[in-house]
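Engineer: 3D model of this:
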Amino acid sequence: MTEGKRNIIAQLINEYDIQSAEDIQEALKDLLGGTIQEMLQAEMTEHLGYEEYQRSDNSNSRNGKKSKIIHSKYGETLIDVPQDREGSFEPRVVKKHQKDISAIDDKIISMYAKGMTTRQISEQIEDIYGFEVSEGLVSDITDKLLPQIEEWQQRPLSDVYPVIFVDAIHFSVRDNGIIRKKAAYIILGINNEGKKEVLSIEIGENESSKYWLGIFNNLKNRGVKDILILCADGLSGMKDAVTVAFPKTEYQRCIVHQVRNTLRYIPDKDKKLFANDLKSIYQAPSEKIALQNLDKVTETWEKIYPNSMKSWNKNWDVISPIFKFSMEVRKVIYTTNAIESLNSVYRRLNSQRSVFPSDTALLKALYLATFEATKKWTSTLRNWGKIYGELQIMFEDRF
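Structural biologist: Down below sits the predicted model:
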């Protein structure tokens, strides 16, 4: 501690008769107001070009003061903002219309990222800081994110992605006074370095080939020229859209979703045995053996549950690409688990809010949750060196 700081502290203790931590807070609050006041006066002097009470030929001059309450970490403080006759003075230390200097915007955005509603945030701010923040103000503050979200949604992407996952999570959203279930589609890529990267978040209502083609065309417009493997659940229109937008892409149905959808119609007493039999299909060393096992499983269970295996036969063309690859690559593409950790973050938003007031409110919350979750994505996928080498051989003219 410097000698100058010691002198200031001694003067503080003496001036404010400081006896407790609360006294320190009150002293700092008073000093904050006084310091801002002095800085505003200095800014006005700089603006006019002459000191107070000094004569000048400047046609503009001081024109009294206007009281204003500002919010800070120390609570509310009353300051007097100097005015000029021409109204051209633009203070920098506390800008016009600014009422908060405690970086409250960052705190509000952080709370919004955790899924809190505007009402909850308003109540929390009042509890912590002792002043009211309206729900409208919270909404205005988070709306500042919209240009940032737009920029993020349109940022340039890599030209080739070895793997892309598409998954959906559903939210209740108010639309023209009616509460509707809407899907947020998360598009996540594995880049050349083997790291996860959220490429886009799309909020939609009706899945169709046209809808997905629009999304894939947007990826192309942002620089994506090729996708080696696309892994997704049975989203309507996905297969046709991928074929048009990226004709060489291997479209792999998520095996975990396929298994879940099958077991949904099986009673609990048979689920474990049924699931073990399904493993003999998707864990088979080759497609030939997988097809043999598919016939066996179908023959075993169709007598009891006639429709249980229909989807496996019907979707075999999008289930079977997995058999071209080694077990290391299969572990990456047979499931959308790479996206599951992200979905768990999104599900917390559902636990905090039963209904989002608009698509925009949902997009803001998803963007902030994504930003927080992806801060930890610094490492590469396990065995990425082997996976990369295999993909280079399998797709040598493209990767």
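Engineer: alpha carbons only for contacts and neighbour counts from here, please
Structural biologist: Fine.
Engineer: quick one: the strands in the chain?
Structural biologist: Applying DSSP state E to the chain gives strands spanning 62-72, 75-84, 160-175, 178-190, 196-204, 226-232, 250-253.
Engineer: Which among those is found nearest to Trp152?
Structural biologist: Evaluated over the strands of the chain, closeness to Trp152 peaks at strand 196-204, with 8.3 Å, by CA to CA.
Engineer: Please produce JSON lines containing the strands of the chain, extended by mean neighbour count.
Structural biologist: Listed next are those as JSON lines, based on neighbours: other CA atoms under 10 Å:
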{"stretch": "strand 62-72", "mean neighbour count": "14"}
{"stretch": "strand 75-84", "mean neighbour count": "17"}
{"stretch": "strand 160-175", "mean neighbour count": "20"}
{"stretch": "strand 178-190", "mean neighbour count": "18"}
{"stretch": "strand 196-204", "mean neighbour count": "18"}
{"stretch": "strand 226-232", "mean neighbour count": "22"}
{"stretch": "strand 250-253", "mean neighbour count": "24"}
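Engineer: Here is the second sequence; please produce its structure so I can put it next to the first one:
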Amino acid sequence: MTQINEIIGLKISQAESKKNWSDFFDYLISRGLKSPRIVISDAHQGLRAAIEEKFVGSTWQRCTVHFIKNIIDAMPKKDSEDARNLAKSIFRSPNSKIARELKEEFIKTYEDNGKYQKAIERLDDGFEDAIQFFAEPENAHKHIKTTNVLERINSEIRRRERVIRIFPNQQSAFRLIGSVLMDYEETLDQGIRKYIHF
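Structural biologist: Take a look at the predicted model:
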């Protein structure tokens, strides 16, 4: 199976609730989208609940960039560089075996330090969801372990909407964001180069 980098939908909503995400997924399903092999997102509660409900059988991959940030945010700001680097190295591992070993090393190294208890809990709680990409071919890992591509698109949308500041109505937001997405999609590969090989 081959994936091509493509934008497949747009919906304007007021909040990231389970209902709004479910409505969006229903819209995509109504247009023919089948349960994807893997869905990558951050751990927003409403989004994750909608993914689990609408895409039964799909693997959920927690974005490793967001996850590492959540772990680091729970660490002391001072004198935590070694701990930050070790946490990052877990998800840069070549395989799940080494990732698990580094996870255990992190826990053993910092388990007696009360300042790292919250970081250890976050790592332990979300670890399995954040290493699902290891079950896929190695050449796909860098594409499917984060939502970085989507974050870049979102950054461009935010940059353009700052000029408007307040949209007079939903339709004006749809037009601006739709225009940004259409411009972005024109820069994407149109199928000459494969994006991911499965």
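Engineer: what's the TM between chain one and chain two?
Structural biologist: TM-score for the superposed chains, counting by TM-score structural alignment, normalised by the length of the second structure: 0.83, backed by 196 aligned residues with a CA RMSD of 2.6 Å.
Engineer: about what we covered before: let's have the strands of the first structure in JSON lines, adding distance to Leu273 of the first structure.
Structural biologist: Converted to JSON lines, the strands of the first structure look like this (distance: least, CA to CA, whole Å):
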{"stretch": "strand 62-72", "distance to Leu273 of the first structure": "63"}
{"stretch": "strand 75-84", "distance to Leu273 of the first structure": "64"}
{"stretch": "strand 160-175", "distance to Leu273 of the first structure": "28"}
{"stretch": "strand 178-190", "distance to Leu273 of the first structure": "33"}
{"stretch": "strand 196-204", "distance to Leu273 of the first structure": "35"}
{"stretch": "strand 226-232", "distance to Leu273 of the first structure": "26"}
{"stretch": "strand 250-253", "distance to Leu273 of the first structure": "23"}
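Engineer: which one of those strands lies closest to Ala42 of the first structure?
Structural biologist: Smallest distance to Ala42 of the first structure across these (CA to CA): 10.1 Å, for strand 75-84.
Engineer: about what we covered before: out of the strands of the first structure, nearest to Ser379 of the first structure?
Structural biologist: Ser379 of the first structure sits nearest to strand 196-204 of all the strands of the first structure, at 8.7 Å, using CA to CA.
Engineer: tell me the average deviation of the closest one from the second structure after fitting.
Structural biologist: By mean CA distance after the TM-score superposition for the first structure, the fitted strand 196-204 of the first structure averages 1.8 Å away from its aligned residues in the second structure.
Engineer: just so I know, which of the strands of the first structure lies nearest Ile109 of the first structure?
Structural biologist: strand 62-72 (17.0 Å).
Engineer: Can you check which part of the second structure the closest one sits on?
Structural biologist: With TM-score structural alignment applied, strand 62-72 of the first structure matches no range in the second structure.
Engineer: Give me the helices and strands touching that strand, please.
Structural biologist: Applying 3 or more CA pairs under 8 Å, 6 or more residues apart in numbering; DSSP states H and E, one finds that strand 62-72 of the first structure makes contact with strand 75-84.
Engineer: at 10 Å what do you get?
Structural biologist: helix 21-48, strand 75-84 (3 or more CA pairs under 10 Å, 6 or more residues apart in numbering; DSSP states H and E).
Engineer: Pipe these into a markdown table and attach distance to Ser341 of the first structure per row.
Structural biologist: Listed next are these as a markdown table, based on distance: least, CA to CA, whole Å:
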| stretch | distance to Ser341 of the first structure |
| --- | --- |
| helix 21-48 | 42 |
| strand 75-84 | 39 |
